[in-house]
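K.L.:
one predicted model, sequence on top.
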Amino acid sequence: MLNKENIKKIIPHREPFLFIDKVTEIEPLKRGVGYKEITGDEAFFKGHFPEEPIMPGVLILEAISQVGATILRMDEAYKDKLILFAGADEVKWRRKVVPGDTLRLECEVIKLRRNFGVGEGKAYVGDELACEGILKFIIADN
């Protein structure tokens, strides 16, 4: 298991743009499962929306992508590479994510080339699917 401090040693993201608290299942280059506790103290809630705080859907996608970047950079061949979000297809948001929720973030690499890849991502709150999509990423020299 990786805690937030371990994650910071693997991916370059930092608060307020680090959206995973821990990664509990890791198969480098294949799949990973991470978690994010939604506390209500996150900076984006100040504007999205003050009267009814909802986590922006694109940040849920970003959180899934950060799990993907973590499982890639755990492999020796990718540890010094920059994993960049390149696009998303077939994205669907199924429920609101609000303070008090815990996101379970799943990412599975379904295609990996030298400088490009595709992953399938899902985010759950409990057993309820909150978001799913196909994530595309570029692998660049750092």
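P.N.:
Looks like it came in fine.
K.L.:
only C-alpha atoms for contact and neighbour calcs from this point on.
P.N.:
Noted.
K.L.:
for the protein, which helix is longest?
P.N.:
In the chain, taking DSSP state H as the definition, the longest helix is helix 57-73.
K.L.:
so how far is the following helix or strand past that one off the chain centroid?
P.N.:
Using DSSP states H and E, the next helix or strand after helix 57-73 towards the C-terminus is strand 81-93. Computed by C-alpha atoms, centre = their mean, to the nearest Å, the chain-centroid distance of strand 81-93 equals 10 Å.
K.L.:
how about strand 81-93: buried residues?
P.N.:
Neighbour counts over strand 81-93 (16 or more other C-alpha atoms under 10 Å) mark K81, L82, I83, F85, A88, V91, W93 as buried.
K.L.:
farthest-apart pair in those residues, please.
P.N.:
Farthest-apart pair in the buried residues of strand 81-93 is K81 and W93; separation 29.8 Å (C-alpha to C-alpha).
K.L.:
another one to put next to it:
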Amino acid sequence: MLAPLPWGREVIEGILPHRDPFVWVSRIVAIEPGASIEGELDVPTDLDIFRGHFPDHPVLPGVIIMEALAQAASIAVLQSPELRGCIGFLTGIDGAKFRRQVVPGDTVTLKATIVKSSRRLVVADVEASVDGEVCATATQKYVLAPKE
């Protein structure tokens, strides 16, 4: 049985193997297990990464946005009963486009639609946005492996 939404850090860490400082999903607000998900990432103003990227114009790196989207998609996939207990490894990003910068204090909406899913391979169309404005889109691919 699924916990009531929204899901916070405790539920997210019960699904994903990631831990601080590399959990890039703050909460899950909607999910259709194995099919789609909507989550959010609160971008802290004091995130250490901004000391170097860039000190005078802090911007969340695109690779972190892609990782946040992959983590959200993985949560949706790993809720399918036959895939619980697996780890999703990002193996490809196709057609990535970055349209808006993400800055400290933003809340990024993370959406993923699972296009293909098998016991071994997952393909998801993903989109990140802030206040309804699209930041990034891509098609991501993941390979699933048992945790052991």
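P.N.:
Thanks, I have it. Worth saying up front: this structure is predicted, and the values here are computed from it rather than measured.
K.L.:
TM-score for the pair, please.
P.N.:
For this chain pair, the superposition-based TM-score is 0.97 by TM-score structural alignment, normalised by the length of the first structure; 142 aligned residues with a C-alpha RMSD of 0.9 Å.
K.L.:
and the buried residues of strand 81-93 of the first structure, which is closest to Y35 of the first structure?
P.N.:
Of the buried residues of strand 81-93 of the first structure, the one sitting nearest to Y35 of the first structure (C-alpha to C-alpha) turns out to be W93, at 17.6 Å.
K.L.:
just want the angle from the longest helix of the first structure to strand 81-93.
P.N.:
Interaxial angle, helix 57-73 of the first structure versus strand 81-93 (axes from the mean of the first three to the mean of the last three C-alpha atoms, to 10 degrees): 140 degrees.
K.L.:
mean per-residue distance, helix 57-73 of the first structure to the second structure?
P.N.:
Comparing helix 57-73 of the first structure with its match in the second structure after superposition yields a mean distance of 0.7 Å (mean C-alpha distance after the TM-score superposition for the first structure).
K.L.:
what is that helix packed up against?
P.N.:
Here helix 57-73 of the first structure touches strand 22-27, strand 31-37, strand 81-93, strand 102-112, strand 116-125, strand 128-141, going by 3 or more C-alpha pairs under 8 Å, 6 or more residues apart in numbering; DSSP states H and E.
K.L.:
residue range for the fifth one in the second structure?
P.N.:
Read it as strand 116-125 of the first structure. Using TM-score structural alignment, strand 116-125 of the first structure lines up with residues 121-130 of the second structure.
K.L.:
compared with the first structure, how much does that stretch deviate?
P.N.:
Relative to the first structure, stretch 121-130 of the second structure is 0.4 Å off (mean C-alpha distance after the TM-score superposition for the first structure).
K.L.:
next, the buried residues of that stretch.
P.N.:
Under 16+ other C-alpha under 10 Å, the buried positions of stretch 121-130 of the second structure are V122, V123, A124, D125, V126, E127, A128, S129, V130.
K.L.:
output those as a markdown table; include the columns distance to S74 of the second structure.
P.N.:
What follows is these, written out as a markdown table (distance: C-alpha to C-alpha, whole Å):
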| residue | distance to S74 of the second structure |
| --- | --- |
| V122 | 9 |
| V123 | 10 |
| A124 | 9 |
| D125 | 12 |
| V126 | 11 |
| E127 | 14 |
| A128 | 15 |
| S129 | 18 |
| V130 | 21 |
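K.L.:
which position in the second structure pairs with I7 of the first structure?
P.N.:
By TM-score structural alignment, I7 of the first structure lines up with I12.
K.L.:
okay, and the residue lying farthest from the centre of the first structure sits in which element?
P.N.:
Largest separation from the mean C-alpha position in the first structure: E51, at 26.0 Å (C-alpha atoms, centre = their mean). Element membership for E51 of the first structure, per DSSP H and E: none, as it lies in no helix or strand.
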